[in-house]
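Undergrad: no FASTA, just this:
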């Protein structure tokens, strides 16, 4: 069942009329609706295209958080074969917010990290809405160390509002765990790619996104803090999140201009949730392109230097 965002109201009304007509035709064989449905479908497609042609940063944030947007588990099922999950950090516990494991993408063995938000109430609670605790980041470090040892590229799928800010997480060293994970991203001698598929929130995202190549889906967002968090700090009013989003430069288009990310993966009209297979196919192509690019005999030192120079260069064009 389709779920509509507030700004999609014109599309919702047209698609609602289409559904009513189809339902009427099922109960009354004498009713011919083919021509009217075709006309309404065209109007709905045009309306959807017009809406998504001029999305504001806040509207893109809403699309990135859409409840039907594909999450890591969807990408894992669509892209990865021979999936072998890795559990636990060997220190405290397993954190379901970060999924880790090994598998093959188009036959190429890779190590895979992904932040999982969940798709319904039960799975969202299980995965803590994608907000990882320290043990999640320590599990990520464990996977990256194994990938480095066995010469496997690392593919990360980023989708989190931020690391979990609870008391227990802080007591177990949340900031240190994020820093260690970020450090490990920079340290490994194998190529890594990070794909922001929804929200890329703060250090919780960069802990697995400090990569040789950073890619964003067209309607994903990537920021140092959530719009609500920024509004709470700047204006002491989370209700001004829309104003914050519009001024924070959090969209893929802005970040590409600033050199923070390297590539944008286009989404179908209406967002990734409307045609997930199309997005999966485009993501597969981008990962394949990255693996081919680094399949050129570069050694660990050259790979580390490439990554280091990439991050050191950020912001220099603005000074």
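TA: Now that the structure is in, tell me what you want to look at. Note that this is a predicted model, so its numbers are computed, not measured.
Undergrad: Could you use CA atoms for every contact and neighbour count after this?
TA: OK.
Undergrad: what's the spacing between residue 305 and residue 207?
TA: 19 Å (Cα to Cα, to the nearest Å).
Undergrad: Count the neighbours of residue 146 for me.
TA: When neighbours are counted by other Cα atoms under 10 Å, residue 146 registers 15.
Undergrad: Once you drop chain neighbours, what's closest to residue 230?
TA: Among residues not flanking residue 230 along the chain, residue 244 sits closest, at 6.3 Å (Cα to Cα, 6 or more residues apart in numbering).
Undergrad: who touches that neighbour in this structure?
TA: Going by Cα atoms under 8 Å, 6 or more residues apart in numbering, residue 244 touches 227, 228, 230, 231.
Undergrad: Name the next helix or strand downstream of the longest strand that the chain contains, please.
TA: Assignment by DSSP state E gives strand 192-201 as the longest strand of the chain. For strand 192-201, the succeeding helix or strand toward the C-terminus, using DSSP states H and E, is helix 202-206.
Undergrad: moving C-terminal of that following helix, what's the next helix or strand?
TA: strand 213-217.
Undergrad: got the angle between that next one and strand 192-201?
TA: 40 degrees (axes from the mean of the first three to the mean of the last three Cα atoms, to 10 degrees).
Undergrad: hmm, back to that, now the residue nearest to residue 230: how far from residue 233?
TA: Residue 244 is 10 Å from residue 233, by Cα to Cα.
Undergrad: roughly how far apart are residue 249 and residue 67?
TA: Distance, residue 249 to residue 67, by Cα to Cα: 23 Å.
Undergrad: for the protein, what spans make up the helices?
TA: 9-27, 34-53, 57-64, 72-79, 121-126, 134-150, 167-171, 174-187, 202-206, 227-234, 241-247, 252-258, 276-293, 300-312 (DSSP state H).
Undergrad: which one of those lies closest to residue 94?
TA: Nearest to residue 94 among these is helix 134-150; the distance by Cα to Cα comes to 6.4 Å.
Undergrad: Who are the packing partners of that closest one?
TA: Judged by 3 or more Cα pairs under 8 Å, 6 or more residues apart in numbering; DSSP states H and E, helix 134-150 is in contact with strand 98-105, strand 108-115, helix 174-187.
Undergrad: Let's have those in a markdown table, adding distance to residue 151 and mean neighbour count.
TA: Formatted as a markdown table, the helices and strands packed on helix 134-150 follow (distance: least, Cα to Cα, whole Å; neighbours: other Cα atoms under 10 Å):
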| stretch | distance to residue 151 | mean neighbour count |
| --- | --- | --- |
| strand 98-105 | 12 | 22 |
| strand 108-115 | 9 | 24 |
| helix 174-187 | 13 | 21 |
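Undergrad: closest to residue 48 out of the ones you listed?
TA: Judged by Cα to Cα, the one of those that comes nearest to residue 48 is strand 108-115, at 29.1 Å.
Undergrad: quick one, the closest one and strand 98-105 angle?
TA: With the same axes, to 10 degrees applied, the angle from strand 108-115 to strand 98-105 works out at 160 degrees.
Undergrad: Put this next to the previous one:
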């Protein structure tokens, strides 16, 4: 069992090769799941698993960034790095959820959006931006959970939500520690140092009002007891849905908007004048 002492230790746990993927949680958190495919524009992105699900008799839509459980699957799923068609598939199903009044559950687990030429040619930035614009006003409850890595705009595109939580040993940041170190110091080998500065752990982000809740996972990481971790996630989702259903549709949407506006105001007040 790994003794967790630093932010870098949590980075390593978030990337652990045996850490449960979104597919594991979909199979073990929900009572039923039917996967749907395609963005109706270009094609299918296997880095995003999405479809219809049932949890304790509640019908919902699940959208998840998914990594592989072995080398072959990781290559097939592009190591969880989403293409623009993945974000467009996610938005298609989220709008479908709104039409049929189903809550939306998002699982975030990506190093970042895929930065290849093809993805840029097919409008990667526009696809992410469109998700952000639409998610802020969808008229159904949205719950987002970071289960591993939450990197850059690729993670942000599934993070606009009424309840935003992280597993205890997950991370969420503007880019990877290696990328941060490369930009700031021109030395990717200083990633461990960068991780301490970036405030990317669940505890840091809750302190700074970026996330709402931290979901417990077994000591040493979710891979030590995946079933317990799935149980904790299921309980969190049910508790959150029960809380959100007490508000009207208008209240849910207005509270979501105010939440992110307040986040902006908080950080503006923290920024020293130049």
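TA: That came through, no problem. Note that this is a predicted model, so its numbers are computed, not measured.
Undergrad: coming back round to it: for residue 63 of structure 1, find the nearest of the helices and strands packed on helix 134-150 of structure 1.
TA: The closest of those to residue 63 of structure 1 is strand 108-115. By Cα to Cα, the value is 17.5 Å.
Undergrad: okay, and that closest one goes to which residues in structure 2?
TA: Aligning strand 108-115 of structure 1 against structure 2 (TM-score structural alignment) gives residues 58-65.
Undergrad: Against residue 165 of structure 2, how distant is the spatially most central residue of structure 2?
TA: Note on structure 2: the residue nearest the mean C-alpha position is residue 108, at 2.0 Å, using Cα atoms, centre = their mean. Note on residue 108 of structure 2: its distance to residue 165 of structure 2, by Cα to Cα, is 10 Å.
Undergrad: Common neighbours of the two, please.
TA: 144, 145, 146.
Undergrad: show me the contacts for whichever residue in structure 1 pairs up with the first one.
TA: Matched to structure 1 by TM-score structural alignment, residue 144 of structure 2 sits across from residue 194. Residues counted as contacts of residue 194 of structure 1 (Cα under 8 Å, 6+ apart) are 155, 156, 157, 158, 208, 209, 210, 211, 213, 214, 215.
Undergrad: Now do the same for the fifth one: its match in structure 2.
TA: Per TM-score structural alignment, the equivalent position to residue 208 of structure 1 in structure 2 is residue 158.
Undergrad: Find the residue closest to residue 14 of structure 1 in space, skipping its chain neighbours.
TA: residue 44 (5.7 Å).
Undergrad: er, residue 116 of structure 1 I mean
TA: Excluding the flanking residues, the one nearest residue 116 of structure 1 by Cα to Cα, 6+ apart is residue 130, at 4.9 Å.
Undergrad: Share the number of residues neighbouring the corresponding residue of structure 2 for the one you found, please.
TA: Aligned by TM-score structural alignment, residue 130 of structure 1 pairs with residue 80 of structure 2. Here the number of neighbours of residue 80 of structure 2 (other Cα under 10 Å) works out to 29.
Undergrad: residue contacts, residue 80 of structure 2?
TA: By Cα under 8 Å, 6+ apart, residue 80 of structure 2 lies in contact with 47, 48, 65, 66, 67, 68, 74, 109, 110, 111, 112.
Undergrad: got a list of what the residue nearest to residue 78 of structure 2 when sequence neighbours are not counted touches?
TA: In space, residue 78 of structure 2 comes closest to residue 47 once its chain neighbours are excluded; the distance is 6.3 Å by Cα to Cα, 6+ apart. The contact partners of residue 47 of structure 2, taken as Cα under 8 Å, 6+ apart, are 65, 66, 67, 77, 78, 79, 80, 81, 82, 83, 86.
Undergrad: Can you give me the neighbour number for the equivalent of residue 35 of structure 2 over in structure 1?
TA: Counting by TM-score structural alignment, residue 35 of structure 2 lines up with residue 85 in structure 1. By other Cα under 10 Å, the residues close to residue 85 of structure 1 number 13.
Undergrad: Pretty sure residue 85 of structure 1 sits against residue 98.
TA: No: counting by Cα atoms under 8 Å, residue 85 of structure 1 does not reach residue 98; the two are 11.0 Å apart.
Undergrad: circling back to that earlier point, just curious, which of the contacts of residue 194 of structure 1 is nearest to residue 53 of structure 1?
TA: Nearest to residue 53 of structure 1 among those: residue 215, at 20.7 Å, using Cα to Cα.
Undergrad: Next, work out how far apart that closest one and residue 221 of structure 1 are.
TA: Distance, residue 215 of structure 1 to residue 221 of structure 1, by Cα to Cα: 11 Å.
Undergrad: returning to what we had before: what does the residue nearest to residue 230 of structure 1 align to in structure 2?
TA: Under the alignment (TM-score structural alignment), residue 244 of structure 1 maps onto residue 194.
Undergrad: One more: residue 304 of structure 1?
TA: For residue 304 of structure 1, the aligned position in structure 2 is residue 253, judged by TM-score structural alignment.
Undergrad: Tell me who's in contact with its match.
TA: By Cα under 8 Å, 6+ apart, the contact list for residue 253 of structure 2 reads 136, 137, 138, 139, 140.
Undergrad: The first one against residue 161, yeah?
TA: Yes: counting by Cα under 8 Å, residue 161 is a contact partner of residue 136 of structure 2 at 7.4 Å.
Undergrad: joint contacts of these two?
TA: Each of residue 256 lies in contact with both residue 136 of structure 2 and residue 161 under the rule Cα under 8 Å, 6+ apart.
Undergrad: ok so, going back, could you find the counterpart of the residue nearest to residue 78 of structure 2 in structure 1?
TA: So, by TM-score structural alignment, residue 47 of structure 2 is matched to residue 97.
Undergrad: circling back: can you lay out the helices of structure 1 as JSON lines showing distance to residue 267 of structure 1?
TA: Shown next, in JSON lines, are these (distance: least, Cα to Cα, whole Å):
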{"stretch": "helix 9-27", "distance to residue 267 of structure 1": "18"}
{"stretch": "helix 34-53", "distance to residue 267 of structure 1": "10"}
{"stretch": "helix 57-64", "distance to residue 267 of structure 1": "11"}
{"stretch": "helix 72-79", "distance to residue 267 of structure 1": "14"}
{"stretch": "helix 121-126", "distance to residue 267 of structure 1": "24"}
{"stretch": "helix 134-150", "distance to residue 267 of structure 1": "28"}
{"stretch": "helix 167-171", "distance to residue 267 of structure 1": "35"}
{"stretch": "helix 174-187", "distance to residue 267 of structure 1": "27"}
{"stretch": "helix 202-206", "distance to residue 267 of structure 1": "21"}
{"stretch": "helix 227-234", "distance to residue 267 of structure 1": "23"}
{"stretch": "helix 241-247", "distance to residue 267 of structure 1": "20"}
{"stretch": "helix 252-258", "distance to residue 267 of structure 1": "12"}
{"stretch": "helix 276-293", "distance to residue 267 of structure 1": "6"}
{"stretch": "helix 300-312", "distance to residue 267 of structure 1": "26"}
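Undergrad: If anything else comes up later, I'll come back, but that's it for now.
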